[in-house]
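**Student:** requesting a structural model of the entry that follows:
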Amino acid sequence: MASDSSNKAIYAAMGANLAIAITKFLAASITGSSAMISEGIHSIVDTVDQLVLLLGIRRSQKPADASHPFGYGQELYFWTFIVALLVFALGGGMSIYQGIIHLINPSPLEDPKWNYIVLAIAILLEGFSWIVALREFLPTKGKQNFWQAIKNSKDPTVLTILFEDTAAILGLFVAFIGIFLGHLFNNVYFDGIASIIIGIILAIVAVVLARESKGLLVGESAAPKTIANIRSLSKTEPGVKEVIRILTMQLAPQEVLLNLEIQFAQNLTGEEIALTVESLEIKIRQMHPEIKQIFIEAKSLAAARKTSQIPQ
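**Tutor:** Just a heads-up that it's a prediction; the model follows:
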């Protein structure tokens, strides 16, 4: 399930985005800035996204039942994918549309003072939200570089907030540059161009989020380090002759399903095989508490039982 750190990042981002959206639309109504309208839309979409993520977390915590014996953990991945679609369609699409409309029918900018004040406030609030998300993400990074950590992350909530806040900060700087250049050169088209660039940034972020969510949604394996540890642990058991295959599936950020195919030593009795399996399950759960479901397939079980029945 999603951790408390995920909820912390979501609530921080939602509060910041709601306040920012109100101030952006007020500034846009006063100055007529297309870039500020795009930024307002962006903040509204981000606020809706955080509500959708909270819905996903809540639904993913439903207990397992007959129709979903492994629980509802993957609902979180589904709703994260929906967030990516919202960012692309509403955030990116609407911003690009707004920019094109402004280029076709440009309107003169009014006093930019309010835009600059709002942008400064928004950068501070988005920066706070970004720092909260980054602090929650860094402990999961370990020794990996940022891209490896992003690729291997199994909790899409913090990742989504971090990406959205990064896009928001970039968008704010683009809006600032567009408004500043528009007034500096007395050219209304800079504002529309800034709006289109903001839309492109959002579209890129949406594609990255969709790609990461899709991998988890369709059945992504556990981290390579986890699989390597399972293999090493299995080989420490005296009764294990060979680890044939390890199959894992990420069911939720902190929930993994494991199917382990093992060849046991031929001289083991049925009781000894059972004790080996029990010992191995305990070791795996101690090192990886996120592995909730363990299925061990004993390839040589039948042979072992026959051997144990032969008179000595």
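**Student:** from now on I want contacts and neighbour counts done on CA atoms only, so please keep to that.
**Tutor:** Noted.
**Student:** which stretches of this protein form strands?
**Tutor:** Shown for the chain, the strands assigned by DSSP state E span residues 240-252, 255-264, 291-298.
**Student:** need these in TSV (columns: mean neighbour count and distance to Met94).
**Tutor:** TSV is the format used below for those (neighbours: other C-alpha atoms under 10 Å; distance: least, C-alpha to C-alpha, whole Å):
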stretch	mean neighbour count	distance to Met94
strand 240-252	19	32
strand 255-264	20	37
strand 291-298	16	42
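**Student:** among the ones you listed, which comes closest to Glu272?
**Tutor:** With C-alpha to C-alpha as the criterion, Glu272 lies closest to strand 255-264 of those, at 10.0 Å.
**Student:** need the residues that contact that closest one.
**Tutor:** The contact list for strand 255-264 (C-alpha atoms under 8 Å, 6 or more residues apart in numbering) reads 1, 73, 222, 239-251, 273, 290-301.
**Student:** structure for this one too, so we can compare:
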Amino acid sequence: MAEPNNTESVGTVIVAGLANLAIAIAKAVAGLISGSAAMLSEAAHSVADTTTEVLLYVALRRGARPADPVHPFGYGRESWVWAFIAALFTFVAGAGFSITHGVHTIRTGEHSGDYLVSYVVLAVSFAIESVSLARAVRQVRTAARRWDTTPARYLRLTPDTAVKAVFLEDSAALIGLLLAGLGVGLAQYTGDELWDGLASIAIGLLLLVVAAILARSNVSLLVGRSVPRRLRDLLEADLASLPIVDRVDTLLTMQLGPADVLVAAKVDFADDATGADIEAAADEAERRLAERYPGIRYVFLDPTRRR
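**Tutor:** Next comes the predicted model:
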């Protein structure tokens, strides 16, 4: 599945970036005042998310550049390069800091200090992150309806890794806030900073999972991923329905970018079809597929004999 444009994704990324920047500053101040490992880990989490949104914005802008003689199929794949770098940054910066700082807190048992500041910032952060996640959810649901699929399936298969990243990171952010609140609360209740450190480590592990999912998705697309099986079957049925087509021997598809799909097929045309008939059928195939599936940009048909 491919998206016809990235305007909505750009808006989603900008909203998420601004939200994460404001939250990162608030968490950092609260973490420094309270000395809470979980709060400082959450600050690192938000800094990583903010940097990720910047990289995703760059990905969307650079990936949307038009084709040129050097890159005849456009720059769509570059968006996945930047998205992969963003996933690596989340892995190294966010997860690494959270885990190491949590281990340090457990070993030293440093007191968390003023708990009230942490609770206030966590509550405000939760509200802001909820707004950002709501926008991402709205985009996912709209796209899922457009493709007549479920939101979960859309998220798993979409080549628009920017909206996928925002959705997963905002979801992880809300879970991380709950973990931080639990860690700070247990540390205050028991007087044992072990809970604060464990919460910090849990946040780091959560970031590792998100980074691994996003990295795997982007690598798959960079290697050259086909469209989902259901869409491929629809494309094959459309090609086979052309009047002079006897059968489609081979159908290959590839995501060239979040909004570009290449379709190449070996087609067995009717024996009595003329060269003009085949040319007209090829033009009809390209027009029909492009109208029905906006993400399809290139259609190549190779006439072949029946095997």
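**Student:** any idea what the TM-score is?
**Tutor:** TM-score for the superposed chains, counting by TM-score structural alignment, normalised by the length of structure 2: 0.94, backed by 301 aligned residues with a C-alpha RMSD of 1.5 Å.
**Student:** and Lys151 of structure 1, how many neighbours?
**Tutor:** Around Lys151 of structure 1 there are 12 other residues, counting by other C-alpha atoms under 10 Å.
**Student:** got it, and Leu55 of structure 2?
**Tutor:** Here the count is done by other C-alpha under 10 Å, and Leu55 of structure 2 has 23 residues near it.
**Student:** can I assume it is in contact with Val81?
**Tutor:** No. Between Leu55 of structure 2 and Val81 there is no contact, the gap being 9.8 Å when judged by C-alpha atoms under 8 Å.
**Student:** Asn20 of structure 2 maps to what in structure 1?
**Tutor:** Matched by TM-score structural alignment, Asn20 of structure 2 corresponds to Asn17 in structure 1.
**Student:** what's the separation between the residue of structure 2 most remote from its centre and Ile278 of structure 2?
**Tutor:** If you look at how far each residue of structure 2 sits from its centre, by C-alpha atoms, centre = their mean, the farthest one is Asp272, at 48.3 Å. Remark: distance between Asp272 of structure 2 and Ile278 of structure 2 (C-alpha to C-alpha, to the nearest Å) = 10 Å.
**Student:** and for His71 of structure 2?
**Tutor:** Distance check for His71 of structure 2 against Ile278 of structure 2: by C-alpha to C-alpha, it reads 29 Å.
**Student:** what about the two, which has more around it?
**Tutor:** Set side by side, His71 of structure 2 and Ile278 show unequal neighbour counts under other C-alpha under 10 Å, the larger going to Ile278 at 17 against 10.
**Student:** that one maps to what in structure 1?
**Tutor:** Aligned against structure 1 by TM-score structural alignment, Ile278 of structure 2 finds its counterpart in Ile273.
**Student:** what's the answer for Glu8 of structure 2, then?
**Tutor:** Aligned against structure 1 by TM-score structural alignment, Glu8 of structure 2 finds its counterpart in Ser5.
**Student:** wait, doesn't that match sit right on Glu136?
**Tutor:** Yes. A contact is recorded between Ser5 of structure 1 and Glu136 when judged using C-alpha under 8 Å, the distance being 6.0 Å.
**Student:** who touches both of those two?
**Tutor:** Counting by C-alpha under 8 Å, 6+ apart, the residues touching both Ser5 of structure 1 and Glu136 are Val158.
**Student:** now Phe73 of structure 2, nearest residue through space, not along the chain?
**Tutor:** Using C-alpha to C-alpha, 6 or more residues apart in numbering and skipping the chain neighbours, the partner closest in space to Phe73 of structure 2 is Ala67 (5.6 Å).
**Student:** neighbours around the one you found, how many?
**Tutor:** Burial of Ala67 of structure 2, expressed as a neighbour count using other C-alpha under 10 Å, amounts to 12.
**Student:** surely it meets Tyr75?
**Tutor:** Yes. Ala67 of structure 2 is within contact range of Tyr75, at 6.7 Å (criterion: C-alpha under 8 Å).
**Student:** residue in structure 1 matching Leu234 of structure 2?
**Tutor:** Residue-level alignment of Leu234 of structure 2 against structure 1, with TM-score structural alignment as criterion, gives Asn229.
**Student:** now swap in Ser41 of structure 2 and tell me
**Tutor:** Here Ser41 of structure 2 is matched to Ser38 in structure 1, going by TM-score structural alignment.
**Student:** contact partners for that match?
**Tutor:** 94-95, 98-99, 195, 198-199.
**Student:** with distance to Gly142 of structure 1 and neighbour count as added columns, please give those in TSV.
**Tutor:** Rendered in TSV, the data for these read as follows (distance: C-alpha to C-alpha, whole Å; neighbours: other C-alpha atoms under 10 Å):
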residue	distance to Gly142 of structure 1	neighbour count
Met94	37	20
Ser95	36	33
Gln98	41	21
Gly99	41	28
Ser195	37	31
Ile198	32	29
Gly199	33	31
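**Student:** just those residues: which are in helices?
**Tutor:** 94-95, 98-99, 195, 198-199 (DSSP state H).
**Student:** is Pro258 of structure 2 in contact with Asp160, as I believe?
**Tutor:** Yes. Judged on C-alpha under 8 Å, Pro258 of structure 2 makes contact with Asp160 at a distance of 4.9 Å.
**Student:** residue in structure 2 matching Gly71 of structure 1?
**Tutor:** Applying TM-score structural alignment, one finds that Gly71 of structure 1 aligns to Gly74 in structure 2.
**Student:** and what of Lys214 of structure 1?
**Tutor:** Counting by TM-score structural alignment, Lys214 of structure 1 corresponds to Val219 in structure 2.
**Student:** quick check: closest non-adjacent residue to its match.
**Tutor:** Sequence neighbours aside, Phe84 is the residue nearest to Val219 of structure 2 in space, at 7.3 Å (criterion: C-alpha to C-alpha, 6+ apart).
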